[in-house]
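1. Okay, predicted coordinates and the sequence, questions at the end:
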Amino acid sequence: MKQSSKGLLGILLLGAFPLMMFAQGNSVKTELPKGWHLLDKDQDGYYGISIDKAYEFTRAKKLKSKQVLVAVIDSGVDTLHEDLKNIIWTNPREIPGNGIDDDHNGYIDDVHGWNFIGGRDGHNVKDDAQEEARVYYHFKQQFDVQQLDSSKWSQDDKDNYRMWVKARKTIMGDGIESSVDLLMLHRVLSACVKSDSILQQAMGKAEYTGNDLDTFQTANPETKSAKSVFLYPFKANKIMDMTNKAFLNEFSEQVDQEEKKASAKKTPPRDYRKEIVKDNEEDINDRYYGNNDVMAEDPMHGTHVSGIIGAERGNGKGMDGIADNVRIMMIRAVPNGDEHDKDIALAIRYAVDNGARVINMSFGKNLSPEKKWVDSAVRYAESKGVLLIHAAGNDNADVDTADNFPNPNILHSDYTASNWITVGASSDPLAEPGFRSYTASFSNYGKQEVDVFAPGTRIYSTLPGGKNYGNLQGTSMAAPVVAGLAAFILEYYPGLSPQQVKYCIEHSAVPPPAKVKKPGAEDEMVNLSDISRSGGIINAYEAIKLAATLSTTDAHRNDKIQRSTLSNKKD
C-alpha cells in the first residue's frame, strides 16, 4: 500500500459529518513556507535539510556532478509534468513505440521504466485487496480445520500458519473492535462530491484549495450551503492548502479500503491482478509480464514522490527537487491496496539491471507471503552496489516489534542487508499545530529498525496534471527526501558505495535541539535516539561534508567501518 500519511487517508467517522476528520493534516494558521523541507534552521528558521548550503559547498569545492539514475517503485508518474518531463529517464537502448524489445531485456518498449501491474492488452490494475485478505482465503482450506496435524510440517508450513493466524485476526477481528459506519461514510463522500460540483461551477475553476474556498464569497443559498459542507473538513483537519481533487481522491480511496475490509469478513477478495496481468504469480521465474504504461490509472503518489527527489531545479516552475542531476526511472508496482511480493522483487531487479544506483520504495504492508523473493532481490541489489530507501510506515507503531514489509532482515537468518535505509518522518513544530514536535505524529519508529528521520509533513511537490503542485505527507514523502540526498551525494562523489552513502547520511544526521514526542503518544517525550538508530534528522550539508572526507580509493575500509558501526547484523 502506498505509504501516504494516515493523516490524509485515515478517516475517523464517529456517526455524524461534523465529526469526520483526518488524523493529521496541514494547517493554514502557520507560516510554514512551501518547500520548508529544503531549508536550513540557522539561515531560514525551519528544520529542513539545508540543501542550499550543501550546494554552496559543492560550488566552493568546484565539484562537477555526474548524472545519477534513481528508480521509483510506486503507483506511476505523470511523464508530461512541466517539472518532471526533462528528468524522466529514457532508455537509450529502446526505440519508442516500435513494438520490439530492442535492448533484449524481456520488456518491450520500456522507454521510461516498466509497469508490473499492467496487462499486455493495455489495461492496468488500479485497485487491489489487503494482503491479509489474500493470505486468509489462500490458506483457509489448509489451516481452518478442527484436527490440525502439524507434526510433519515443513518450515514453509510453519511460516504460512503463523502468517495465516495473523491475517485471520486482522480480517475477522477479536470481537471488541469498533467498526466503521460505511453507510455514513458514503453519505459524507456523496455530500462532498455534490458540493464540489456546485463549487467548481460557481468558482469557475475545476481545482481549488481550502484557502481558495475560504475566501470565496457567494450570496447564492445553494452555493453557500455547498461551501459550508465542503469547507468544514478542510478547516477541522487543518488541510487548507490541499486541493479539492486531492481531498476527494484520498477520501474515495479510504472509503474503498473500508469497503474491502468489511467485505473480506465474508467474501474472498477479487483477484484484480490475475484478471489483468495474467502471469503465473506463484512462479518468480515467470517475469516478463506487464506493459510500458508508467502513468496508468492513478499516478498521484508516484508523481509527488518523484518531484521530491528530482523535480527540475532553478527553472522557475513550481518547486525544486533535491538532486539537480538525476533521472527518474518509474517502475509501477504499487496499486490502491497492497502490493504483491513478486512485483516488488522483480521491480527491484529491473531497476538494478537497468542502471539505477538508488531505489525509492514508499510503500509497505503487514504481511509478506513471498518474502524470500524480495529478500533475494535485495541481496541482488546489494551485490550490484544499489542503495534501497524504504518508508517506515504511518501507524505510529514501533517497528522493532510490529511487522513492516519489505525490510532488510533476511528471512531465517541473522543477516541484515547493508544497502538499506529505513526512514521515519520528522517535522517542523509548525507543520502540525496539534502535535508540535520534531517528529511527525503518524510516523512509525524503532531504535533498531528505523535508521534516520527526514521531513515528511506538509511536503510540497509535483502532482499529476502537467502543472499541478500540492502538499502531501507521510513517511512516503520522507523516504524520497533521503533518496534525493543519496542521489545528490552520488552526483558529486560517484565512487562511493551504497554502504558509504548510508554511512554519510546516518552519521551526519543532526539530533533535534530537544526531546521529541513519541509518535502516537502526545504526552511521552523521548530522545530521537530512543526511537531510531542514528538519533538524528538528515542534513544535506553535513552529509556532503562527510562524503568529501571519504576516499573512494579506500572504499573497502570504509565499507568495513559502515558495517561495524551501524551493524549489518540484527542487534
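-> Here it is on my side, so go on. Numbering: from 1, shown residues only.
2. Please make it C-alpha for all contacts and neighbour counts, starting now.
-> Will do.
3. for the protein, what spans make up the strands?
-> In the chain, the strands defined using DSSP state E lie at 11-12, 21-22, 68-74, 113-115, 326-332, 358-361, 387-391, 420-426, 452-455, 459-463, 468-472, 516-517, 525-526.
4. Format those strands as JSON lines; extra columns: distance to Asp256.
-> JSON lines is the format used below for these (distance: least, CA to CA, whole Å):
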{"stretch": "strand 11-12", "distance to Asp256": "12"}
{"stretch": "strand 21-22", "distance to Asp256": "16"}
{"stretch": "strand 68-74", "distance to Asp256": "19"}
{"stretch": "strand 113-115", "distance to Asp256": "23"}
{"stretch": "strand 326-332", "distance to Asp256": "21"}
{"stretch": "strand 358-361", "distance to Asp256": "23"}
{"stretch": "strand 387-391", "distance to Asp256": "23"}
{"stretch": "strand 420-426", "distance to Asp256": "26"}
{"stretch": "strand 452-455", "distance to Asp256": "29"}
{"stretch": "strand 459-463", "distance to Asp256": "22"}
{"stretch": "strand 468-472", "distance to Asp256": "20"}
{"stretch": "strand 516-517", "distance to Asp256": "32"}
{"stretch": "strand 525-526", "distance to Asp256": "36"}
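5. Put this next to the first one:
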Amino acid sequence: MGRALAFLVCSLVVFGSTAVAKIKTHHGVYYKPGEILVKFKSEAMLAYPLAKANLYELTGAQVMKRYHTSFGLEHIRISKADVTEALTYYRSHPMVEYAEPNFIYTVDGEPPLPNDPLFNEEWSLYNTGQKDSTGQEGIVDADIDALEAWEKTTGDKNVIVAVIDTGIDYTHQDITQNMWMNPNEIADNKLDDDGNGFIDDIYGWNFSEKNNDPKDDNGHGTHVSGTIAAVGNNSIGVIGVAPGVRLMAVKFLNSFGSGELADAVSAIDYAVQMGARVLNNSWGGGGFSQTMADAIAAANNKNVVFAAAAGNDSENNDTSKHYPSSYDISNVISVAATNNKDQLAKFSNFGVKTVHVAAPGDNILSSVLKNEYQSYSGTSMATPHVSGVCALLLSLEPDLTPEEVRTRLVETSDEILSFRRKIIAQGRVNAYNVLCDIIPPKKTPKDPGGWKNVSYKLSTPHDYLPNTQKSWEIHQEGATYLKIHFKKFDTEEGYDFVKVTDSEGNAADQMDGKMKSFWTFIIRGDTATIHFESDDQVNRYGFDIDKFAYSTLP
C-alpha cells in the first residue's frame, strides 16, 4: 500500500509540472481526440492494481478495452486532460511501459477528413467543386491544401495569433478551447499580477472601451478567429486553418466595426508585449500614419508577422494606397481575396507591386456570435487564412523572421494565370507548399532570346460594344515562341477581359483594366489566339496591338 501511494504522489507532481509539454512523436499526425492506448508494465499490473486505478482517476480515464494478446495494454478514454497532456503524464509514470495516441490510418495514406460537421462547406480548405453559400460551383483543388498541410502540423499551442479586431467571442463552442489565457494573471482579483499595466487581462484587452473584456459585440472578429483556429475534430461546426494554435483577443473596433488610430496602435503594442507571433489585421482606413508605421516596425523588430487585408474597393493598391496593408515594412503581408474558382474576388484590391499574396475570401463559412456560423466575404476573410498559414509555419520553424515568412508564402503560392499581373505572388497561397518549402514550377516559358519583331495592326472598336465575344489569331510559320505588344489597353476592370492562348489552347496571359503599353507573357508555339469578352455594362476604349515578336530558338 505504501508503494502504491508513492506512485500516486509521483503522478501528481509529474502531471502538475508537464501539463503543457509538447508531444513531438505524433506532431502533425492524425489521431482520435480524447483517447490513448497505454501499456502497463507486467509487474505493475499484478502488484499495484490500486495505484493503476488511482492513476486513471486523476486523468478521468475510462477503460474502453483490454487486449488479451498484449497483457497490460488498455484502450482508454480521458476527460480531465487533452491527449498531449495525458501522454506526457502516462509516459513519465514508472508503472507505464509506453503510451500512444489512437492514431488514424487511411487507405493509401490519404489524409482523413476532420469530423467537424460543416467542414464540407469550407471550400477554402478542401475544394471538391462544391457550391459556396451563394450556389456558385467551385473548381476542384482551388483551395489552400489544408488537409495536406495538417499532415505536417496542425499548429503549436505556443504560437499565438492576436486577432486585432472587434474582439472574440471567447465563449463560442468552437473557439473557447483555443483561446490564449494570460498565464501570469489571476482572474477577477482586481490586481495587475504580471505588472504589464493591465488589470485582469485574462483573454486580452478591450482598447475600444478601455476595460479587460475583449468579448466580441459585432461578430467580425469571431468570424476571423474561427478561420484562423476554430477547434478541429471536435464534432462541432467548422475547423480553422491552424486548429492547434491559440488566439489572443485584442479589441479596438467597437460594435459598429470602427475604431481609432490611438487604440489600434495600443492594440498592436499589447499583442507584441504579450507574446503574439502573428497579428491578424482584417481592417483598414485612413491615410498614411507615421504612428502606425512605427508601431508595425516595432512589431517587426520583435519578430512579429503583420498580416493585413488589402481592401475591398476593387482598386489597384500600387496607385491607390490602402492602409495598413500598404506600409512598406518587411513584416507586412498584404492579402487579396479569391473565390472558389481560383479567381480574384470582384471586390478585392490588388497590386503587382504592393499586394503580396492572395487567399480565399469570398463566401467563407466561419464562427459568429451565439455559437452560430455564417458565410462572410472580404479581404477580411482572406487575411485569417494567411495568418493561419503563418502560424502553421512558425509552429515548425519558429526561428524564421517575418520577412522570411512572407517570402516563403510568396514563392510557394500556386501560380494562377489571371493573378500574374495582379499579385506579387502571382497566385494563391498553398499551405502545404509553405510548410514543405515547395516552389511550384512556373507555367511561363523561359525567354529563349533571338526575338524578331513583326509589324501587326489589330484593334477593337473604340469604344468597344457590350456583350462582345470575339477572337483573332496570329500565326508565324516556323516560330517556337511568340509574344504580342499592346500599344494601348483599357477595359472595364474585373468585367471585360482579354485572354491569350497558345496553339494548343493553353492560356498564356489574361488582362483587364487600364494598362500602359506592354508585351504579353511568352506564348509557346507558332500560333496565338486573342480572345476578347465584354459584359453588358460599362464600355471602354478596348485595345490596340501594333506588333508581335517571334523566336525560332528551342
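-> Received the coordinates, thanks. This is a predicted model, so every value here is computed, not measured.
6. where does the TM-score land?
-> The TM-score (TM-score structural alignment, normalised by the length of the second structure) is 0.54; 313 aligned residues with a CA RMSD of 2.4 Å.
7. For Asp398 of the first structure, find the nearest of the strands of the first structure.
-> Between Asp398 of the first structure and these, the shortest gap by CA to CA is with strand 420-426, which sits at 10.9 Å.
8. Residue range in the second structure corresponding to the closest one, please.
-> Counting by TM-score structural alignment, strand 420-426 of the first structure falls onto residues 332-338 of the second structure.
9. can you give me how far the matching stretch is from the chain middle?
-> In terms of CA atoms, centre = their mean, to the nearest Å, the centre of stretch 332-338 of the second structure is found 10 Å from the chain centre.
10. Single out the most deeply packed of the strands of the first structure.
-> strand 452-455 (a mean of 33; mean count of other CA atoms under 10 Å).
11. After superposing, tell me the mean distance of that one to the second structure.
-> Compared with the second structure after fitting, strand 452-455 of the first structure deviates on average by 0.4 Å (mean CA distance after the TM-score superposition for the first structure).
12. give me the stretch of the second structure that that strand matches.
-> So strand 452-455 of the first structure sits over residues 357-360 in the second structure, by TM-score structural alignment.
13. Next: stretch 105-115 of the first structure.
-> Counting by TM-score structural alignment, stretch 105-115 of the first structure falls onto residues 196-206 of the second structure.
14. Give the aligned range of stretch 70-90 of the first structure in the second structure.
-> With TM-score structural alignment as the criterion, stretch 70-90 of the first structure aligns to 161-181.
15. if I pick Ile474 of the second structure, what's in contact with it?
-> 527-529 (CA atoms under 8 Å, 6 or more residues apart in numbering).
16. neighbour-wise, which of those leads?
-> Ranked by the number of neighbours (other CA atoms under 10 Å), the contacts of Ile474 of the second structure place Ala528 first, at 26 neighbours.
17. which stretches of the second structure form helices?
-> For the second structure, the helices defined by DSSP state H cover 2-17, 42-47, 49-59, 83-91, 146-150, 220-229, 261-273, 290-301, 379-396, 402-411, 431-436.
18. closest one to Lys457 of the second structure among those?
-> Judging the helices of the second structure by CA to CA, what sits closest to Lys457 of the second structure is helix 402-411, at 37.2 Å.
19. contacting residues around the closest one?
-> In contact with helix 402-411 of the second structure (CA under 8 Å, 6+ apart) are residues 300, 303-305, 330-333, 356-357, 390, 393, 424-425, 429-430, 434, 437, 439.
20. Buried residues in that helix, which are they?
-> 402-403, 405-411 (16 or more other CA atoms under 10 Å).
21. which position in the second structure aligns with Arg379 of the first structure?
-> Matched by TM-score structural alignment, Arg379 of the first structure corresponds to Ala297 in the second structure.
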